[in-house]
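Novice: Have a look at this prediction, sequence included:
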Amino acid sequence: MSETTATAPKPFDWSSPEAMAKRKRRYAADRRLRLYGLVSILVAIGLLGILIASLVVTGYSAFVQTKIAVEFTADPENVPAEDPGAGNFRAVVSNAVQALFPEIENRRELRTASKILSNGATTIVRNHVIANPGLVGQTFTLEVPASDPFDQLNKGVIDRNLPEDRRRVSDAEIELFESLEARGLVSTPFNWGLFFNADSRFPELAGLAGAVVGSFYALLVCFLISFPVGIAAAIYLEEFAPKNRWTDLVEVNINNLAAVPSIVFGLLGLAVFIQVFGLPRSAPLVGGMVLSLMTLPTMIIVTRAALKSIPPSIREAALGIGASKHEVILHHVLPLALPGILTGTIIGLAQALGETAPLLLIGMNAFLTSPPGGIMDPATALPTQIFIWADSPERGFASRTSAAILVLLGFLIFMNAVAIYLRQRFERRW
C-alpha cells in the first residue's frame, strides 16, 4: 500500500506580471464603468437642455403681447348712458380706427386697418365702459391687443423683408402698422392675459386661467379621495391584515395597478362614472375621481414603504407602556411616517397633474371661454389645454403651446421642490 504525499498549493504571487495585468484590467473596467455612467448623465442632461431650450425659444414670445394705445370715444349716440352694455361698440371701435388713420377715406381700406386690432377689441372696450359708466360721453385711452398676424410681425416671427405673397400681411398693412410704431403707439408689455384670460379662438386673447382652475379642482378632488383612502388601505395592509394568499393577491394587484397605462383608468371613468352613474361630462369631479384611481396604487405603495421604515423598537416601546394597537399606529408610527407619506402624495399629485389621456376620454377638452365655478362645471386642465392649442391651425397658438408647457413644468418643478423640502425638513434617520 503506497502512501501519496499531498503537496500544498503554491501561494499566488500578487507581484507577478500576471497579477499586475489582472489588476490593470480590473482598474480599466472600473474606469470604463464610471465613464459610461458619466456619459449617460451628460447625455440625459443634454437632451433635457435641448428640450427646455426648444420650449424657451418657441414659447418666450407668448409671455409678451403686442398692444396698441387707442383713443376711444363713448359717444352717447352709440353708447346710451342708461344702459352702456347695449351700446354699439363696433361703431366706437370703427370710429377710433378712423381717428388713428384720418387719411383713410375708403371703407374697404378702413376695414383693412381695423384688422390691426384684435377681434376682441369690441368686447374689451365694452367691458371697460360697463365697469366705468362715467366714461359715457368721454374720450379715454386703452391699450388693445394687436391681432395675431401683427403681433407676430412685431415680434419678428413674420419677416417684413419677405415677398408679399409669402406673408400673412400685405405691404399696405405693414405700412399702416409702421405708422403706429412711428407715433409710439405700439408697446410690448408682459402678457398677463396668458395667466388671467380663459381660452379664446383668437391667439392674442387666449389664456390659461380656465385650465389652471380646472386642474386645481381636479387635483383637489383627487387629493380628498386618494389621500385618506390610500393611507387607510396602506395601514390595514401593513399593520392589521393577516399574511395569507388573499393579502398576497391584493398586494400583487396593487403593484400591477401602479403600472397600468393611464388611458385604462380614463376608459374606466368613462364607463362607470359617466355612463353608469350619470355624472356630468367634462366636470373636474369626474376628472379628480379618475386621477384618484390612478394615484391610489402609488400612494398605497409609498405609504407602506414609509410605515416599514419605522423601526420595530418604536412599536415595541409603545406596546411596552400599555398602548393599544391603534394607539401605537395613530400616535407613534403614523406621525413618524408622515414626512414620507406627504412626499409620496405630492409626487403622486404631480404625476396626476401631467396626465392627459384619461382627461381627454372624459371630455375635459371642451372649448370654454370662462373658468369653471365649481367641481360640477365643465372645465379643461393644463395638459388638455396644451393638447387643444397644439392641435389648433392658427400659427399664434404654437408659441402659446410651448409657453403652456413651460407653465406646466413650472408647476411640476414647484411640487417636486416642496416634496424635497418636506423630506429634508421632517425626515427622521434611524
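Specialist: Sure, I can see it.
Novice: When you work out contacts or count neighbours from here on, use the C-alpha atoms and nothing else.
Specialist: OK.
Novice: Give the buried residues for stretch 325-342.
Specialist: V328, I329, H332, V333, L334, L336, A337, L338, P339, G340, I341, L342 (16 or more other Cα atoms under 10 Å).
Novice: what does stretch 118-130 give?
Specialist: S118, N119, G120, A121, T122, I124, V125, R126, V129, I130.
Novice: What is the nearest of those to P189?
Specialist: S118 (15.8 Å; Cα to Cα).
Novice: need the contact list for that closest one.
Specialist: V144, P145, A146, S147, D148, F202, E204 (Cα atoms under 8 Å, 6 or more residues apart in numbering).
Novice: Which two of those have the greatest separation?
Specialist: V144 and F202 (13.5 Å).
Novice: Contact partners for G344?
Specialist: Contacts of G344 by Cα under 8 Å, 6+ apart are T298, M299, V302, T303, A419.
Novice: With adjacent residues omitted, what lies nearest to G193?
Specialist: G207 (5.8 Å; Cα to Cα, 6 or more residues apart in numbering).
Novice: likewise I347?
Specialist: Closest to I347 by Cα to Cα, 6+ apart is N416, at 6.3 Å.
Novice: count of neighbours near that neighbour?
Specialist: The number of residues packed near N416 is 19, by other Cα atoms under 10 Å.
Novice: With S61 instead?
Specialist: If we define neighbours as other Cα under 10 Å, then S61 has 23 of them.
Novice: before we move on, what about the one 4 residues further on?
Specialist: Using other Cα under 10 Å, the number of residues around Q65 comes to 26.
Novice: need the contact list for it.
Specialist: Counting by Cα under 8 Å, 6+ apart, Q65 has contacts P145, D151, T188, P189, F190, N191, E204.
Novice: G287 too?
Specialist: A218, P358, L359, I362, M364.
Novice: ok, 6 Å please
Specialist: Residues in contact with G287 (Cα atoms under 6 Å, 6 or more residues apart in numbering) are A218.
Novice: put this beside the first:
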Amino acid sequence: MNNTATTNNDLLAPSKRLVKRYRAEKRFRRCGIAAITLSLAFVFFLFFTIFSDGISAFKQTWIELKVEFSNDLFANENLAAADYPGLVKRSLRTMFAEVKSRKDKKLLYGLVSPAAAYKLQDMVEADPKIIGTVQEVWVLADDDVDMLMKKKIDRTVPESNRRIRDIQLEWIDKLVAQGRLTTNFNRTFFTSGDSREPELAGIRGAIKGSFFTLLITLALSFPIGVAAAVYLEEFAPSNHWTDLIEININNLAAVPSIIFGLLGLAIFINFWGLPRSTPIVGGLVLTLMTLPTIIIAGRASLKSVPPSIREAALGVGASKVQTVLHHVLPLAMPGMLTGTIIGMAQALGETAPLLMIGMVAFIVDIPGTFSDPAAVLPVQIYLWADNPERAFTEKTSAAIMVLLAFLIVMNGLAVLLRKKFEIKW
C-alpha cells in the first residue's frame, strides 16, 4: 500500500514542477508586458509634455499699426539715420490718444516688439516713395502680449502676479475688437537667429551650424571609418598590436562624450589654435566621437559577407585588394551606411562635447561658412532652457520637437536603407 502511494507521488511530482514552471513563465511574461507598458507610458508623457508646451511656438502674435511716414522725420538723406522707434511710438500714441501719463505711455510702447522699428526701416529703404504717406503695417507684438493671446498668461490672477497690467489688457481688448491684433504662423522661428527678445529668437542659425558641423563630421568620419574597418577586418595581421587596437576602439565607443570635448579643447583649440565656437572644431570633435561607431558597424558588415565571395574572386585571379574593393566592400556598404547614419544621428544630438569647445556662446548672426561662430540645435535648446522667461520655454519645446523630427528621420532612413539593400545569403 505504501509502495503504491509513493509511486503515485513520484508520478505526480513532474507535473507539479511543470505547473510551477508555467506559472513562473506567466509571471515573467506579465512583468515584461508591465515594463513595456510603463516605458511606453513614460515616453508618451514625455512627448505629450513637449508637444503641448511647444506647439504654441509655431504661432506668433502681430499688431497692426497705422504709421504716418512724415516728411519731417526723413529730412536727412540718410534713411538709416531716421528715428524709426520714435515713428512706432508716435503711431501708438495716435491710436491711443487717451494715454497721457509717462508711465502709461511706457506700458503702451511695451505692447510692440523692438523689431517693429527695423521693419519700418526695411520698408522705407525698399521703397522710399512711402515717405509722406500713411500705411497700415503689421508688426510683431511683445512676447508678453503673445503669451496672453496664447492663453499662457491667466487674466484672472491679481495684477501683481502677472506681467501684463490691467490697463494693457484694456488696450489689447480694444485692438482685438478693432481687428488689429491677430495670430499667424511663426516664420520668424525658422528664419531668424538667436535673440535676447523671445519673439525674435529663431533656430535658423542653430540649424545652419548643425548642418556645417555634421557636414565636416561626415566628410572626415565616413572615409576614415570605412578605411579603418576594411584594414582591420581584411588586411591587418593577427597579433598583439591588432588586438590592442581593437580593444581600444571598442572602449572608445563607451567613453563619455564630454571626454572627447576635453580632448578637442586641449588639441584643436589650445594646441592647434583653431577658433572657438566654430563648426570646424565642432566637426573635428564629433568625428572623434563618431569614428568608433562607424568602425564597429563597418567591421560587422564586412564579417557578414560570406567567405565564398572572397574565395570565388580569388579563384578567378583577383588580387586581395581587387577582391575587397570590387566584391566585398560593395556588399558590405549598406550596413556601413546604416552605421554611419546612426553615428551621425548620435552626433546631431550631442551637447556636452560642444559645450567644452565654446559653442555655448550667444550667437546672433547666422553662420555663412565653416569658420564663422555658430551654435548647434542641442546647444541652442540648452541656452533657451536656462532662460526663465515663459516665451523661451515654449521655444525650447519647439526646438526639441524639430530636433526629434531630424533624429526620427535619420533613424528611419537608416532602417529603410538596411531593408532596401539587405542581402540574405
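Specialist: Structure received. These figures come from a predicted structure and were not determined experimentally.
Novice: can you list the buried residues of stretch 325-342 of the first structure in JSON lines and add secondary structure and distance to V272 of the first structure?
Specialist: Below are these laid out as JSON lines (DSSP: H, G, I helix; E, B strand; the rest coil; distance: Cα to Cα, whole Å):
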{"residue": "V328", "secondary structure": "helix", "distance to V272 of the first structure": "38"}
{"residue": "I329", "secondary structure": "helix", "distance to V272 of the first structure": "35"}
{"residue": "H332", "secondary structure": "helix", "distance to V272 of the first structure": "39"}
{"residue": "V333", "secondary structure": "helix", "distance to V272 of the first structure": "36"}
{"residue": "L334", "secondary structure": "helix", "distance to V272 of the first structure": "33"}
{"residue": "L336", "secondary structure": "helix", "distance to V272 of the first structure": "37"}
{"residue": "A337", "secondary structure": "helix", "distance to V272 of the first structure": "34"}
{"residue": "L338", "secondary structure": "helix", "distance to V272 of the first structure": "33"}
{"residue": "P339", "secondary structure": "helix", "distance to V272 of the first structure": "34"}
{"residue": "G340", "secondary structure": "helix", "distance to V272 of the first structure": "32"}
{"residue": "I341", "secondary structure": "helix", "distance to V272 of the first structure": "29"}
{"residue": "L342", "secondary structure": "helix", "distance to V272 of the first structure": "29"}
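Novice: From these, pick the one nearest R25 of the first structure.
Specialist: Nearest to R25 of the first structure among those, with distances taken as Cα to Cα, is G340, at 42.9 Å.
Novice: excluding its backbone neighbours, what's nearest the closest one?
Specialist: Here the residue nearest G340 of the first structure, using Cα to Cα, 6+ apart, is A306, at 5.5 Å.
Novice: pretty sure the one you found contacts P339?
Specialist: No: under the criterion of Cα atoms under 6 Å, A306 of the first structure is not in contact with P339, lying 8.3 Å apart.
Novice: So what's the residue count around L413 of the second structure?
Specialist: The burial count for L413 of the second structure: 16, using other Cα under 10 Å.
Novice: If you could redo that for A53 of the first structure, that was the one I meant.
Specialist: Residues near A53 of the first structure, counting by other Cα under 10 Å, number 12.
Novice: Is the counterpart of it in the second structure within a helix or a strand, and which one?
Specialist: In the second structure, the residue matched to A53 of the first structure (TM-score structural alignment) is F48. For F48 of the second structure, the element it lies in under DSSP states H and E is helix 2-54.
Novice: and which of the buried residues of stretch 325-342 of the first structure is nearest G134 of the first structure?
Specialist: L342 (52.6 Å).
Novice: what's the matching residue for the closest one over in the second structure?
Specialist: Under TM-score structural alignment, L342 of the first structure pairs with L337 in the second structure.
Novice: got the contact list for its match?
Specialist: By Cα under 6 Å, 6+ apart, L337 of the second structure has no neighbours at all.
Novice: pretty sure M376 of the first structure is in a helix, no?
Specialist: No: counting by DSSP: H, G, I helix; E, B strand; the rest coil, M376 of the first structure falls outside a helix, being coil.
Novice: Who are the contact partners of the residue lying closest to it once chain neighbours are set aside?
Specialist: Computed as Cα to Cα, 6+ apart, the closest residue to M376 of the first structure that is not its neighbour in sequence is A283, at 5.1 Å. If a contact means Cα under 6 Å, 6+ apart, then A283 of the first structure has M376, D377, P378, A379 as its contacts.
Novice: Please verify my assumption that the last one contacts G214.
Specialist: Yes: in this structure, A379 of the first structure is within contact of G214 by Cα under 6 Å, at 5.3 Å.
Novice: Farthest pair within the contacts of A283 of the first structure?
Specialist: Maximum distance among those (Cα to Cα): 8.7 Å, for M376 and A379.
Novice: Which of these two has more residues huddled nearby?
Specialist: A379 (34 against 16).
Novice: ok, that one - contacts?
Specialist: Contacts of A379 of the first structure by Cα under 6 Å, 6+ apart are G214, S282, A283, M364, P372.
Novice: neighbour-wise, which of the residues you listed leads?
Specialist: G214 (30 neighbours).
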